[in-house]
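Asks: Just a sequence and a predicted model for now, questions to come.
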Amino acid sequence: MLNLKLKRTLLTVAFLTLLTTFYGFEARFAEPATDAAASELAAVEPTDPAVLPLAESYQISVYDNIIRRISGEEGNDWRLMSAIAYHESRFTPDIVSRRGAKGLMQIMPVVARQFDVPQEQLLDPETNVRLANLLLNEIASTLRLPASVPEKDRMSLILASYNGGIGHVSDARRLARSHGENPDSWEVVARYLELKADPAYYEDEVVRCGRFTGYKQTRAYVDDVMKRYDRYCQVAK
């Protein structure tokens, strides 16, 4: 029984490494059918179409109820998931990238297969949001960050894994640890992600996923989503 559990754990880690590395590749090179590939996100203001005025409060999108309910069931902040959805698709439910990522959260078909979800359901907003939550939770579980890690660092490391690949983030954390630095600090890990383009670092024996050239895109992704999440926290409860 113990060996079976160990084998399942190793298979999950291997899957996430492959999945999120590919997922990060998708994020760097996909060309969505709408303006979702815009390089800079405007700060959310009351006039921003992503935040619709609703009486005395703010509605982030028409998918608030779905994102709030499912994220609550999965233990995630719905405003963070909304920030991801805005970045990924501008809340466009039927968007499909040229590499196959689909829906509000731009979920890859391989994610649906991992969670035994039929491919034809990927464009369903509820299914799409559920899969994004499940994937984030798998990443968080695999990273095994200590409870003492500040929430901003925790979120940033998870988002970086979601975008750039958990394998590369794990490499950067191992590099940080081997150089006597904090592997749980996003700023430290981000620096080593950038250094993973240098053979002096990506050829280090602790590195398992090789060279990483997507640092700028991943850094921008984390910064953009976190800034939008902070703003959503100010206007939506």
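Replies: Everything's here; your move.

Asks: Every contact and neighbour count from this point should use C-alpha atoms.
Replies: Noted.

Asks: And the next helix or strand past the longest helix seen in the chain?
Replies: Longest helix of the chain, by residue count under DSSP state H: helix 2-29. On the C-terminal side of helix 2-29, the closest following helix or strand by DSSP states H and E is strand 52-54.

Asks: structure B:
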Amino acid sequence: MMLTLPTAGEMGVDDRLDPAQSIDGGARYLRHVKDRLPDSIQGEDRLFMAMAAYNVGLGHLYDARRITEQLDGDPDRWEDVREALPLLQKREWHSQTRHGYARGGEPVIYVRNIRRYYEILTYVDRSQQQYLQLNELNGEAVDDDGLLFEIVPPIQ
């Protein structure tokens, strides 16, 4: 999780190239951003908007939410806000915002890529579980070498 220099300082990350510090600082910053979103944003919408704000900045996300309202969309729904974010690249829109120009298409792609990667990981995990269950039903013992995918423990 890459952090800008000012954000790294804010999160107490001394070495942005140190994976452990960077991941820890990035996770704490994502939580910080998520906690600053309005309570009216719920569920997955809250997570997706936090990820978008992590990428483009909270101010630009708020600008996109205001544009969403102008377009009669729901500023609490990611589906509507993701349509407004790319408009921050257009002068006719960003000139009316508090935080100005942003590459608003990037957070949309960023969130989409994370969602897709999560879906892949979920599929792999589900496939592993089904494989183990089938072997168990067939009375076949499965040792660690029989796993389709190596189970990697979390970093302590």
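Replies: Received the coordinates, thanks. Nothing here was measured: the structure is a model prediction, and the numbers come from that model.

Asks: Would you map the strands across structure 1?
Replies: Here structure 1 has its strands, by DSSP state E, at 52-54, 57-59.

Asks: Show me what the first one is packed against.
Replies: Spelled out, that is strand 52-54 of structure 1. Helices and strands touching strand 52-54 of structure 1, by 3 or more Cα pairs under 8 Å, 6 or more residues apart in numbering; DSSP states H and E, are strand 57-59.

Asks: Need the residues that contact the strand it packs on.
Replies: Under the contact criterion Cα atoms under 8 Å, 6 or more residues apart in numbering, strand 57-59 of structure 1 has outside partners 51-53, 235-236.

Asks: What residue in structure 1 is paired with Ile120 of structure 2?
Replies: Taking TM-score structural alignment, the alignment pairs Ile120 of structure 2 with Arg231 from structure 1.

Asks: Can you give me the distance of the residue nearest the centre of structure 2 to Asp24 of structure 2?
Replies: By Cα atoms, centre = their mean, structure 2 has its centre lying nearest to Met51, at 3.5 Å. Look at Met51 of structure 2 and Asp24 of structure 2: by Cα to Cα, to the nearest Å, they are 15 Å apart.

Asks: Neighbours of Arg211 of structure 1, how many?
Replies: 19 (other Cα atoms under 10 Å).

Asks: what does Lys216 of structure 1 align to in structure 2?
Replies: Under the alignment (TM-score structural alignment), Lys216 of structure 1 maps onto Gly105 of structure 2.

Asks: ok, its match - how many residues close by?
Replies: Neighbour count for Gly105 of structure 2, taken as other Cα under 10 Å: 17.

Asks: Excluding residues flanking it in the chain, which one is nearest it?
Replies: Pro86 (4.5 Å; Cα to Cα, 6 or more residues apart in numbering).

Asks: how about the one you found, what's its partner in structure 1?
Replies: Counting by TM-score structural alignment, Pro86 of structure 2 corresponds to Glu194 in structure 1.

Asks: can you tell me which of the strands of structure 1 comes nearest to Arg144 of structure 1?
Replies: Ranking the strands of structure 1 by proximity to Arg144 of structure 1 (Cα to Cα) places strand 57-59 first, at 33.5 Å.
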